[in-house]
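Peer 1: No letters, just coordinates:
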């Protein structure tokens, strides 16, 4: 697929009218929104979303900030190599290479879902490159809690078959992650990059990469990130939390507050996991204004 041409001809272009950058890794090309100028804001999505998740926040910031919204390898508009080790450590390494290439200087970091572990995995290695952090229904620490509907995706063979052949994970996410139904065009936007079983490889691998026991190779990676989070405690942290998220529920919010007790919290009682979809325009505006303020470390 010729990405730029294909998306230019797609109906979702009206919702996602952003300039794209590319960065070639040995395994494939990373693509990312690159909009605006000024102090940089880096946005990292989770699974099974892509940079489309941030479109309203990008639009609110690009007039005064440079916004980088990455599609992880295997996701969104980035390449989807079929013979690649899709694991947390590699996603962190990919982000590290991209940001070193872009030479942005200190950034504001906005993370959601798997973007939390990926972004904070980078941040604990480069605390001097982090100005502020926004956490959106995410985690970067181990948890014994996994909903049954997510655990089903980890079922050997059957789970991957359902995710890749039936698109079960991405389809279900378009209605199970929100309180207010997504408009048809927004639903189509989330699904657009994941049209074939090959397109959905990273969706399946992200589910398989959820560490539930110490023998899982990603368990020590997450544990190491968690042990280093204290090095970021001086950074201003804003948490915007969907209170009706059945996946990253309030137990995860409590986990963040234990690690960042100074964080400013906005819990949106009637928002689900795709918190930016359920958030009002006024809430998006408030978050954007916070990111437009001059940062002050505590």
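Peer 2: Arrived safely. Keep in mind it's a predicted model, so treat the numbers as computed, not measured. Numbers count the residues shown, from 1 in each chain.
Peer 1: Going by C-alpha atoms from here, please, whenever you check contacts or count neighbours.
Peer 2: Will do.
Peer 1: So residue 24, which state does it fall into?
Peer 2: strand (DSSP: H, G, I helix; E, B strand; the rest coil).
Peer 1: Tell me which residues touch it, please.
Peer 2: Contact analysis of residue 24 by Cα atoms under 8 Å, 6 or more residues apart in numbering lists residue 30.
Peer 1: Try it again at 6 Å.
Peer 2: Contacts for residue 24 (Cα atoms under 6 Å, 6 or more residues apart in numbering) come out as none.
Peer 1: Next up, identify which helix or strand residue 181 is on.
Peer 2: Counting by DSSP states H and E, no helix or strand carries residue 181.
Peer 1: max-length helix in this protein?
Peer 2: Longest helix in the chain by number of residues (criterion: DSSP state H): helix 88-102.
Peer 1: neighbouring contacts of it?
Peer 2: Against helix 88-102 from outside (Cα under 6 Å, 6+ apart): 118, 122.
Peer 1: make it 10 Å
Peer 2: The contact list for helix 88-102, computed with Cα atoms under 10 Å, 6 or more residues apart in numbering, reads 22-25, 30-32, 42, 44, 68, 70-74, 84-85, 105, 107, 114-115, 117-123, 125-126, 129, 205-206, 209-210, 217-219, 221-222.
Peer 1: how would you label residue 277: helix, strand or coil?
Peer 2: Following three-state DSSP, the label given to residue 277 is helix.
Peer 1: which residues does it contact?
Peer 2: 53-56, 177-182, 186, 271, 284.
Peer 1: and it, how far is that from residue 56?
Peer 2: Residue 277 sits 9 Å away from residue 56, taking Cα to Cα, to the nearest Å as the criterion.
Peer 1: so what sits against both of the two?
Peer 2: residue 284.
Peer 1: Now do residue 289: how many residues are near it, please.
Peer 2: Residue 289 has 12 neighbours, counted by other Cα atoms under 10 Å.
Peer 1: hang on, it packs against residue 238?
Peer 2: No. If you go by Cα atoms under 10 Å, residue 289 and residue 238 don't touch, sitting 11.9 Å apart.
Peer 1: any idea which helix or strand carries the closest residue to residue 153 other than its chain neighbours?
Peer 2: Excluding its sequence neighbours, the residue lying closest to residue 153 (Cα to Cα, 6 or more residues apart in numbering) is residue 159, at 4.1 Å. Here residue 159 sits within helix 158-165, counting by DSSP H and E.
Peer 1: for comparison:
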């Protein structure tokens, strides 16, 4: 399952061991060079010095950004799991680097796009979309163009963190699609 930053990461890993995968599940994400001004704008904005500092010093991606894009009330205990992934500024260096890599990784993403198209052309794909996602709004046509046979499931009550908003619906859809 690849969602958010897992869009480029998941297919990259899967393409290196495609014999181990019988299907792919893609959430709100992309896996090709950024095509929209919004994604490039996000990359420039979030990698700017002030926001880079906010990400590192104040864990900006988690608080407040994450809380604002989860559509349900998340408990403090659940939220703490996300905070504890990167509890200090040093732990957040990689997270702070992600936005810059959207643009810097364009050559890698172009190669990845071609490899994924070849490796997974005949692999069953499930594309699960949180329709309230402000980040990847409008990205679904790119997936449909590249993988016209993918099954698309839209979750109207889910936002960017669709796994938090609709975890049970997602699990049921995956089980129904791929068995299990």
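Peer 2: Sure, I can see it. Fair warning: this is a prediction, and the values are worked out from it, not measured in the lab.
Peer 1: hang on, the earlier thing: in the second structure, what residues pair with the longest helix of the first structure?
Peer 2: Aligned by TM-score structural alignment, helix 88-102 of the first structure falls on no residue of the second structure.
Peer 1: Now do the end-to-end distance for stretch 128-145 of the first structure.
Peer 2: 32 Å.
Peer 1: Also stretch 143-163 of the second structure?
Peer 2: 19 Å.
Peer 1: And stretch 158-173 of the first structure, by the same measure?
Peer 2: Using Cα to Cα, the end-to-end distance of stretch 158-173 of the first structure comes out at 18 Å.
Peer 1: What is the neighbour count of the aligned residue in the second structure for residue 192 of the first structure?
Peer 2: Under the alignment defined by TM-score structural alignment, residue 192 of the first structure corresponds to residue 84 in the second structure. Residue 84 of the second structure has 10 neighbouring residues, counting by other Cα under 10 Å.
Peer 1: Report the mean deviation for the helix or strand hosting residue 84 of the second structure after fitting onto the first structure.
Peer 2: Taking DSSP H and E as the criterion, residue 84 of the second structure maps to helix 76-85. By mean Cα distance after the TM-score superposition for the first structure, the fitted helix 76-85 of the second structure averages 1.3 Å away from its aligned residues in the first structure.
Peer 1: For the helix holding residue 159 of the first structure, give the aligned segment of the second structure as residue numbers.
Peer 2: Aligned by TM-score structural alignment, helix 158-165 of the first structure corresponds to residues 50-57 of the second structure.
Peer 1: For the matching stretch, buried residues please.
Peer 2: 51, 52, 53, 54, 55, 56, 57 (16 or more other Cα atoms under 10 Å).
Peer 1: what does stretch 34-43 of the second structure give?
Peer 2: For stretch 34-43 of the second structure, by 16+ other Cα under 10 Å, it's 34, 39, 40, 42, 43.
Peer 1: any idea how far residue 17 of the second structure is from the first one?
Peer 2: With distances taken as Cα to Cα, residue 34 of the second structure is found 25 Å from residue 17 of the second structure.
Peer 1: Repeat that for the second one.
Peer 2: In this structure, residue 39 of the second structure lies at 29 Å from residue 17 of the second structure, with Cα to Cα as the measure.
Peer 1: quick one, helices of the first structure?
Peer 2: Secondary structure of the first structure, counting by DSSP H: helices at 3-8, 55-61, 88-102, 114-123, 148-151, 158-165, 168-176, 184-191, 201-208, 219-228, 250-259, 275-278, 281-292.
Peer 1: Among these, pick out the one with the most neighbours on average.
Peer 2: helix 114-123 (a mean of 26; mean count of other Cα atoms under 10 Å).
Peer 1: what does that one correspond to over in the second structure?
Peer 2: Counting by TM-score structural alignment, helix 114-123 of the first structure pairs with residues 5-14 of the second structure.
Peer 1: residues in contact with that stretch?
Peer 2: 1-3, 17-18, 20-21, 23-33, 98-99, 102, 108-109, 111-113, 115-116, 119-120.
Peer 1: Repeat the analysis, applying 6 Å as the threshold.
Peer 2: Applying Cα under 6 Å, 6+ apart, the set of residues contacting stretch 5-14 of the second structure from outside is 2, 29, 30, 31.
Peer 1: count of neighbours near the third one?
Peer 2: The criterion is other Cα under 10 Å. On that basis, residue 30 of the second structure has 24 neighbouring residues.
Peer 1: Which residue in the first structure aligns with it?
Peer 2: Using TM-score structural alignment, the partner of residue 30 of the second structure in the first structure is residue 139.
Peer 1: again with residue 179 of the second structure
Peer 2: Taking TM-score structural alignment, residue 179 of the second structure has residue 292 as its aligned residue in the first structure.
Peer 1: That match and residue 32 of the first structure, how far apart?
Peer 2: Counting by Cα to Cα, the separation of residue 292 of the first structure from residue 32 of the first structure is 21 Å.
Peer 1: Also residue 226 of the first structure?
Peer 2: Distance from residue 226 of the first structure to residue 32 of the first structure, counting by Cα to Cα: 27 Å.
Peer 1: before we move on, what about residue 275 of the first structure?
Peer 2: Residue 275 of the first structure is 21 Å from residue 32 of the first structure, by Cα to Cα.
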